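J.: got a predicted structure plus its sequence, pasted below:
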Amino acid sequence: MNAAQIAAGALLISLCCGASASSFIVTTDAVVRAVNASTNATSDATSSLRDHKIVRQAREDAASFVASAGAIRGARLESALAFLHQQQPLQHATDSELAQAILVATE
């Protein structure tokens, strides 16, 4: 190989590495932003749960529900679940997810 071919090869390799690093940074930034948005939404949802008396009162029933894998459903939990299923960001959550959210929010 002559010097021109070696220089061209080195240039090509450096360009490829630069593109890969740039692509990696863009992808990483997108993932970090998505995780941050999800974390903020979850934090907002659990904060708003804590503000409702009906949800705070359902804590013990929620613990029984989670511990029994859904077999024990207390009246306070049923009331809280009905309320939460009407809330906009929580409409499609399962009863199990909501019971766990009650436990986290009321700690």
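T.: Thanks, I have it.

J.: for the rest of this, base every contact and every neighbour count on C-alpha atoms.
T.: Fine.

J.: name the helices or strands packed onto the longest helix along the chain?
T.: Criterion DSSP state H: the longest helix present in the chain is helix 3-50. Contacting helix 3-50 under the criterion 3 or more C-alpha pairs under 8 Å, 6 or more residues apart in numbering; DSSP states H and E are the following elements: helix 53-57, helix 95-105.

J.: kindly calculate the angle that the last one makes with helix 3-50.
T.: With axes from the mean of the first three to the mean of the last three C-alpha atoms, to 10 degrees defining the directions, helix 95-105 sits at 80 degrees from helix 3-50.

J.: list of residues touching helix 95-105?
T.: 46-47, 49-50, 55-56, 58-59, 62-63, 65-66, 70, 77, 81, 84, 90 (C-alpha atoms under 8 Å, 6 or more residues apart in numbering).

J.: put this beside the first:
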Amino acid sequence: MNKSLRLIAAAALIGCATGAYATSFVYTTDLSVRATGATSDGTSDLSNSFKDDKIVLEARDDAATFVASQGQIRGAHLEAALAHIRSKLPTLAANDQQLAQAILTI
């Protein structure tokens, strides 16, 4: 009987632990999806707002290099475009990598 009780207790503990991990996964995934959606909305707005902007368009090659180098190579045109975008959209919550990717979609 003692062995059966231990098995039942172990199974209950594993079940509780699995439920906690699943709940944690759901919360983490939900937060990630919301953050991605907000960033995606912001970068879509960016793409539409700057599609005819000369400073931003001139930064496309630098943006491609920046993205390909995972942020290691920063060209002068990209720096100018990032400063320009941030001055025009001060509430935009996007990092340099996200902005560079958005420039590539323009």
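T.: It's in. Bear in mind that the values here come from a model prediction, so they are computed numbers and not experimental data.

J.: pull out the buried members of the contacts of helix 95-105 of the first structure.
T.: Buried members of the contacts of helix 95-105 of the first structure, scored by 16 or more other C-alpha atoms under 10 Å, are 46, 49-50, 55-56, 58-59, 62-63, 65-66, 77, 81, 84.

J.: point to the residue nearest the middle of the second structure.
T.: Residue closest to the average C-alpha location in the second structure (C-alpha atoms, centre = their mean): residue 36, at 5.1 Å.

J.: what does residue 41 of the first structure correspond to in the second structure?
T.: Alignment note (TM-score structural alignment): residue 41 of the first structure maps to residue 38 of the second structure.

J.: neighbours of its match, just the number please.
T.: 14 (other C-alpha atoms under 10 Å).

J.: aligned partner of residue 24 of the second structure in the first structure?
T.: Match for residue 24 of the second structure (TM-score structural alignment): residue 27.

J.: most tightly packed of the helices and strands packed on helix 3-50 of the first structure?
T.: Mean neighbour count (mean count of other C-alpha atoms under 10 Å) peaks for helix 95-105 among these, with a mean of 19.

J.: relative to residue 7 of the first structure, which of the helices and strands packed on helix 3-50 of the first structure is closest?
T.: Taking C-alpha to C-alpha, helix 95-105 is the member of those nearest to residue 7 of the first structure, at 59.1 Å.

J.: ok now the closest one, how far from the chain's centre?
T.: 14 Å (C-alpha atoms, centre = their mean, to the nearest Å).

J.: flag every buried residue along stretch 26-44 of the second structure.
T.: Quick answer for stretch 26-44 of the second structure (16+ other C-alpha under 10 Å): 39, 42, 43.
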